[in-house]
Every structure is written in C-alpha cells, then in structure tokens.
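**Student:** task: produce atomic coordinates for the following.
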Amino acid sequence: MIPYGKHDISQLDIDAVLTVLKSDFLTQGPMVPRFEQAVAEKVGARHALAVNSATSALHIACLALGLGEGDWLWTTPITFVASANCGRYCGARVDFVDIDTRTYNLCPQALAAKLERAETEGRLPKVVVAVHLCGQPCDMQAIHALGQRFGFRIIEDASHAIGGKYQGDYIGSGRYSDITVFSFHPVKIITTAEGGMALTNDDALAQRMDLLRSHGVTRDPALMTHEADGLWYYQQIDLGYNYRMTELQAALGLTQLERLDDYVARRNALAERYDAALAELPVTTPWQRPDSVSGRHLYVIRLKRDRVTPTHRQVFERLREQGIGVNLHYIPVHTQPYYREFDFKSGDFPAAEAYYAEAISLPMYPTMTHAQQDEVVRALTNALEVT
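**Tutor:** You can find the predicted model right below:
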C-alpha cells in the first residue's frame, strides 16, 4: 500500500529523543522552550506555546480570545471537525462559511455577505477560524479587513501549513490574525508524534494560553492573588487543562524543524510532477495562489464528473484495491450527525458539498519516490477507465 501520508524519521531524530530519555527531564524541562523559540524565530512570531495537539491549541486559543456561552464561532465546512469543535468546547455556537471554488478555503466574498446579514440579525461571530486547507493559505488580508470592519477575532488553523508563506511572510507570523495554530501529527509536514502549537504576537494572549495549557496554575508572583507562603508555593488562578508537550516530543520537533524547508520544497516538487502527469486526465488539479507558497500537506484532485463514467465512490475504491492509500479531506462538518442536531442540513453550503462529491486526496509525502508516484498515476488512469 502506498499511503496518502507518511512521516520521515532520521537517525538525527532518534538520537535527539534518546538524549532526552537519558536526561533528567522527560517533561517540563529545557527542550520545550527551545522548540518554541525555534519555531517562533522561524516564522517571525513573538510567542509560541507548544501543546499536546493542534486541537488543544485551538481550544486554548478560543478561550484566550474570550469565546464563551452565547458567542458565535464561524469556520469552513471543509476541515477536520476540530476547527469547529473548539468553539463548542467553550460553549459557543458554531456556523460555517462556504468555500472558494478554486482554493477550497473559506471564501472571503461568502464571508462578507454572511457578515452583512448577521449584522442586521445581531449574531456576528466573535471568532472566525480560517483553515489553510492542504497547506495553501486563505486570503488572510481580505479576512483581516472584514475582521476590522465587523469586530471579530481571527485564528489561523494552519495545521496543514507550517513552512508555507503568504505575501512573502511565513505562515504563523501573525500579520493578519490574532493566533495561529500548527499541528505536528505524524502525517503533517513536520512531526512531534502528537503535538501542536499556538503562536501570537500579543503578550496578554500568550500569557493566558500559557496558563490554560497547564491547569491554570502559576508560580509567577506577579500573577498570584496574595503573597507566596514559601518557595514551594503555587496558585491555581483559572480553570486550565493538562495540554503540555513532553520533552521527547519537543526534541523530535527540533530536529524535524531543521528539515522543514527541504520537506516543503520536496512536497512542492512532487505536486508539480503530479500536475504534469495528470494534465490529460479528467480531473481538476489544485490551483495555487500566486502570492503564496503552500506547505502542500495534501494533494487533492477533483473528478470532472461530466467526463468520468465510474462514480466517485467507485474510483476511490478501485484505487484502494490497487494498493493506493487515497483519502478524502474532508467530509463537510455541517453534515456530521453531531452538527445536524443544530439544524444544519445537506444543501446549506453547496460549494463545499460539490467539493466533497468529487475530491480525492492522492498520496504525497517527502520520501515518496517517482516510481511510487508513477504507480499512483497509473492506478488513477485505470480507475477512471481512461483509454
């Protein structure tokens, strides 16, 4: 089976983790701060807070922005459910904005129209989560301008996008958002096994997320409500969570980060090779923003259904039968049983649903060989019944 994604672990990674295993700290030691500083410096952010998953990062980001009961969080329906669930964790209501038909990201024009309607109805969002699907950034300048006009805060869900760039800046620099979130899951661009990170240029947001990721407990006298009883003293000043990253994960992240640019370059080279190889097939290949560099976490094609005899499901299943580990990113969140309980239904976001009916994620990862890629193309040609 050729998987849709695969991590790359080198001897350098293994040695780094072994060094931590032999050290005095497996958690809450020097490696996590080093990893945070390295990522912050790489992308040009002031603060980076490492946590145990991108989902945890989304949660504390929402909490730090004050999202709560009675508030609205808006995001795209084409994303993993965590981009919406983070709002529900805070007791907020969740709504969606349809996608752009070229990038498959949240559409700024659809967002503007929905905001104008929401303003008259008194239900503007407090937070908008802009998801950089497949590693390609959203039109953040347009979304930021709408945020300034309508007063919402912005989280960039860049779980797919570390190493990419928007208008010359690394994604994560925070030029057009309050908080950016990265994922370090094994199929992502770099990995810490499980893990995530929240980045911000706002000192107060960083302080709040730092507190929330570790039980709401502090040893900082400046944050305590009264004088410490002794050197052992700590205070819980908020209801926080155990979302900390381990030293082992951070050590792995540091060595992976050294290869970030190489990984992104390799993914882009493989994507360009796919573009050429698939040019004559009845599929739509990914369009790329001219002002950006995608992290290329995923390579998603769309079937041209008017030119393809087999059904979407048949093409997918035929690829799997030939040993090609295709996937589908993603099932529209509003069609999930949990969200249907909030009166969402099929037909609410037609562009997202049309995408879902045609999309297939082809295998792509840095260690993929040209021979493996050629095998994917051959299998796809067969599955499409192209002669």
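**Student:** could you use CA atoms for every contact and neighbour count after this?
**Tutor:** Noted.
**Student:** show me the helices in this protein, by range?
**Tutor:** Listed in chain order, the helices of the chain (DSSP state H) span 11-21, 31-43, 54-64, 82-89, 108-121, 140-150, 203-212, 247-257, 260-277, 312-321, 337-340, 350-356, 370-383.
**Student:** between these, which gets nearest to Gly164?
**Tutor:** The closest approach between Gly164 and any of these, judged by CA to CA, belongs to helix 260-277 at 7.4 Å.
**Student:** name the residues of that closest one that are buried.
**Tutor:** Buried residues in helix 260-277, counting neighbours by 16 or more other CA atoms under 10 Å, are found at Leu260, Tyr263, Val264, Ala265, Arg266, Arg267, Asn268, Leu270, Ala271, Tyr274, Asp275.
**Student:** make TSV out of these and add distance to Pro186.
**Tutor:** Compiled in TSV, the buried residues of helix 260-277 are given as follows (distance: CA to CA, whole Å):
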residue	distance to Pro186
Leu260	14
Tyr263	13
Val264	15
Ala265	18
Arg266	17
Arg267	15
Asn268	19
Leu270	19
Ala271	20
Tyr274	23
Asp275	25
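**Student:** out of these, which one sits closest to Val128?
**Tutor:** Nearest to Val128 among those is Val264, at 26.8 Å by CA to CA.
**Student:** the closest residue in space to that closest one that isn't next to it in sequence: neighbour count?
**Tutor:** Nearest non-adjacent residue to Val264, counting by CA to CA, 6 or more residues apart in numbering: Gly295, 5.5 Å away. By other CA atoms under 10 Å, 30 other residues sit near Gly295.
**Student:** let's see this one next, to set against the first:
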Amino acid sequence: MIPYGRQDISEEDRAAVDAVLRSDFLTQGPAVPRFEEALAARVGASHAVAVNSATSALHMAVAALGLGQGDLLWTTPITFVASANCGRYCGADVDFVDIDPETFNMCADALEAKLAIAEAAGRLPKVIVPVHMCGQSPDMIRIGALARRYGVRVVEDASHAIGADYDGKPVGDCAHSDVTVFSFHPVKIITTAEGGLATTNDPALAERMALLRSHGITRDDALMTEPSHGPWYYQQIDLGWNYRMTEMQAALGLSQLSRLDPFVARRRALADRYDNALQEMPLSIPGRDPKADSAWHLYVIRLHDKTRHRAVFERLRDAGIGVNLHYIPVHLQPYYKAFGFAEGDFPQSEDYYARAISIPLYAGLSDAMQDEVIAALTEALS
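**Tutor:** From the prediction side, this is the model:
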C-alpha cells in the first residue's frame, strides 16, 4: 500500500531523541526552548510556544485571546474538526464561512459579505480561524484587513503549512494575524510524533499562552500576587492545562526542522508532476493562488463526475493506493448538526466533499511510486 502521507525519520533524528533519553531532562528542559527559538527564527515571528498538539495550540491561542462563553468563532467547513472545536472548548458558539472552490480555503468574498451581515445584526465573531488547506495560505491580506476593519482577532490554522510562503514571506510570521498554529503530526511536513506550536509577535500574548499551556502556574515574581516564600515557590494564577511538549518531541522537531527546505522542495516537485500528468483526466487539480507558495501537505483532486466518487475511491484503495478524504464538512458532523447546521448551508464545501480525493504526497514518495499512483488513477477513471 502506498499511503497518502508518511513521516521521514533519519538516523540523525533517532540520535537526537536518544541524546535526550540519556540526558537529565525528559520534560521542561533545554530542548523545547531551542526548538521554539529555531522555529520562530525560521518563520520570522517574534515568539513561539510549543505544545503537545496543534489542537492544544488552537485551544490555547483562542483562550489567550479571551474567547469565552457567549462569544463567536468562525472557521471553514473544510478542515479537521479541531479548527472549530477550539471555540467550543471555550464555551463559544461556532459558525462557518464557505470555501473558495479552487483553493479550498476560506473565501474572502464570502467572509466580507458575512461580516457585513453580522455587523448589522450586532453579532460579529470575536475570532476567525482561516485554515491553510493542503499547505496553501488563504488570502490573508484581505482576511487580515477585514479583521482589522471589524475588530476581529485572527488565528491562522497553518497545521498543513510549515515551510509555505505567502506574499513572499514565510507562513507563520503573523503579518496578518494574531497567532499562527502549526502541526507536527507524523503525516505533516515535519514531525515531533505528536505536537504543535503557536507563533505570535505579541509578547503579552506569548506570555499568556505559555502560562496556559502549563496549568496557569508561574514562578515569575513579577506575575505573583505576593512575595515568594522561597526558591521552591510557585503560584497558580489562572486555570490552564498540561499542554507541554516533551524534550524528546522537541529534539525530534529540531532535527526535522533542519530538513524542512528539502522536504518542501520535494513535495513541490511531486505536486508539479501531478499537475502535468493529470491535466487530461476527468478531474480538477488544485488551484494555485499566485501570492501563495504551498508547502503541499496534501494533493487533493476533485472528480468531474461525483456519481463515481465512492467507486473511484474504493478502486484506488483496492489497487494498493492509500487515498483518503480531507475533509468531511465540519457542519455536517452530528455534533454540529445538533446546533442547527444542515445540508445546503455551505454549498461549495459540500460540493467539494462530493468530489474530493487526497492522493499520496510525501517527501519519501519516489517518482516510480508516483507513476504507480497515476496509473492506478487512470485505470480507476477508465
């Protein structure tokens, strides 16, 4: 089986983790801050806060922005459920903005129209979470400008997009947002096994996120409510969580980060090969925004004939091609349908779901393996 995604672990990666296992610290040691500093420098952000998953990073980020009971968070239906669930964790309501059918990202036109309606109704969102679907940035220039106009905070869910560029700069520099979140799950572009990280240029926001990831506990005298009792002393000054990243994860991430550029270059080359090979097939290849240079976490095709969707998917699986579908529209999940969402609410997202198939794409995919995928797709469509 050729999987849709797979980690690439080197001997250097194994050695980095082994060195931590032989050290004095397995958690809360020097590796995590080193990883944070290196990744912040790589994307051009002032601060980075590493955690145990991108889901934790999303929750931590929106909580640090003050999202709470009675507030509203907007995201896109075509994403993993965590992009919406982070709002629910804070007690906020969640709504969605439909996608651009070419890029699969939050449509800036739809966002602009929905914000105008929301302002007139007196029910603007507190936070917007645009998703970098497949590794390509949304139209963050427009989204950021709209957010500033309406006084809305922005958390970029760039779980797919470490190594991507937008408007000539690395995704993660937070030029158009308050926070950017990355994922390091094994199928992502670099991995820490599980893990996530949030970048920001706001020092107060970085401090708040760092507090929340570790139980709301501080040893900083400046943050305490009374003088320290001694060198053992700490205070819990807020209700946080244990979202800390381990030293082993950080060491693996730091080692993987050294290969980010070749990983992304290989993914881009493979995406170009797919573009060239699939042009004459009865399907649509992913659209490319000229301002965005995708990191290509996923390569999603859309069949012209949606009546053959399941049959083509199953024929590919039967042929040993580990295709997948990213994603089922979040508003059609039973949990969200219970809030009143229904089929027909976001037609572009629903049409995408009826046609989309994620085909294999990862740095270790050889040209020969990719040719096998293309041949199987040709056969399945014939």
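**Student:** tm score of chain vs chain?
**Tutor:** Once superposed, the chains reach a TM-score of 0.99 (TM-score structural alignment, normalised by the length of structure 2), with 382 aligned residues with a CA RMSD of 0.7 Å.
**Student:** list the contacts of the nearest residue in space to Ala38 of structure 2 that is not next to it in sequence.
**Tutor:** Excluding its sequence neighbours, the residue lying closest to Ala38 of structure 2 (CA to CA, 6+ apart) is Leu254, at 7.5 Å. The contact partners of Leu254 of structure 2, by CA atoms under 8 Å, 6 or more residues apart in numbering, come to Arg34, Phe35, Ala38.
**Student:** map the second one onto structure 1.
**Tutor:** Residue-level alignment of Phe35 of structure 2 against structure 1, with TM-score structural alignment as criterion, gives Phe35.
**Student:** so its match touches Ala250, yeah?
**Tutor:** Yes: using CA atoms under 8 Å, Phe35 of structure 1 is in contact with Ala250, at 5.7 Å.
**Student:** residues touching the closest residue to Pro30 of structure 2 other than its chain neighbours, list them.
**Tutor:** Once flanking residues are discounted, Pro30 of structure 2 sits nearest to Glu247: 7.6 Å by CA to CA, 6+ apart. Contacts for Glu247 of structure 2 (CA under 8 Å, 6+ apart) come out as Val20, Phe25, Leu26, Thr27, Gln28, Gly29, Pro30, Ala31, Val32.
**Student:** let's see it at 7 Å
**Tutor:** Residues in contact with Glu247 of structure 2 (CA atoms under 7 Å, 6 or more residues apart in numbering) are Val20, Phe25, Leu26, Thr27, Gln28, Gly29, Ala31, Val32.
**Student:** swap in Leu197 of structure 2?
**Tutor:** By CA under 7 Å, 6+ apart, Leu197 of structure 2 lies in contact with Ala48, Val49, Ala50, Val51, Ala54, Ala57, Val181, Phe182, Ser183.
**Student:** how about it: what's its closest non-neighbour residue?
**Tutor:** Using CA to CA, 6+ apart and skipping residues adjacent in sequence, the residue nearest Leu197 of structure 2 is Ala50, 4.2 Å away.
**Student:** just Leu211 of structure 2 next, same as before
**Tutor:** Ile217 is the one closest to Leu211 of structure 2 (CA to CA, 6+ apart), at 6.3 Å.
**Student:** would you confirm that the one you found contacts Ile237?
**Tutor:** Yes: if you go by CA atoms under 7 Å, Ile217 of structure 2 and Ile237 touch, sitting 6.1 Å apart.
**Student:** who has more neighbours, the two?
**Tutor:** Neighbour count, other CA under 10 Å: between Ile217 of structure 2 and Ile237, Ile217 has more, with 20 against 15.
**Student:** distance check, the aligned partner of Glu317 of structure 1 in structure 2 against Glu350 of structure 2.
**Tutor:** Counting by TM-score structural alignment, Glu317 of structure 1 lines up with Glu314 in structure 2. Distance, Glu314 of structure 2 to Glu350 of structure 2, using CA to CA, to the nearest Å: 20 Å.
**Student:** more neighbours: those two, which one.
**Tutor:** The neighbour comparison of Glu314 of structure 2 against Glu350 (other CA under 10 Å) goes to Glu350, with 20 against 15.
**Student:** alignment lookup: the more buried one to structure 1.
**Tutor:** By TM-score structural alignment, Glu350 of structure 2 lines up with Glu353 in structure 1.
**Student:** Arg259 of structure 2 now?
**Tutor:** Correspondence of Arg259 of structure 2 to structure 1, assessed by TM-score structural alignment: Arg259.
**Student:** same deal with Asp100 of structure 2?
**Tutor:** Using TM-score structural alignment as the criterion, Asp100 of structure 2 maps onto Asp100 of structure 1.
**Student:** hang on, the earlier thing: surely the residue nearest to Val264 of structure 1 and Tyr166 touch.
**Tutor:** No: Gly295 of structure 1 lies out of contact with Tyr166 (CA under 7 Å); the separation is 10.6 Å.
**Student:** now Gln322 of structure 1: closest residue in space that isn't a chain neighbour?
**Tutor:** Counting by CA to CA, 6+ apart, Ala379 is the residue found nearest to Gln322 of structure 1 once chain neighbours are left out, at 6.6 Å.
**Student:** from Gly323 of structure 1, how far off is that neighbour?
**Tutor:** According to CA to CA, Ala379 of structure 1 stands 9 Å off from Gly323 of structure 1.
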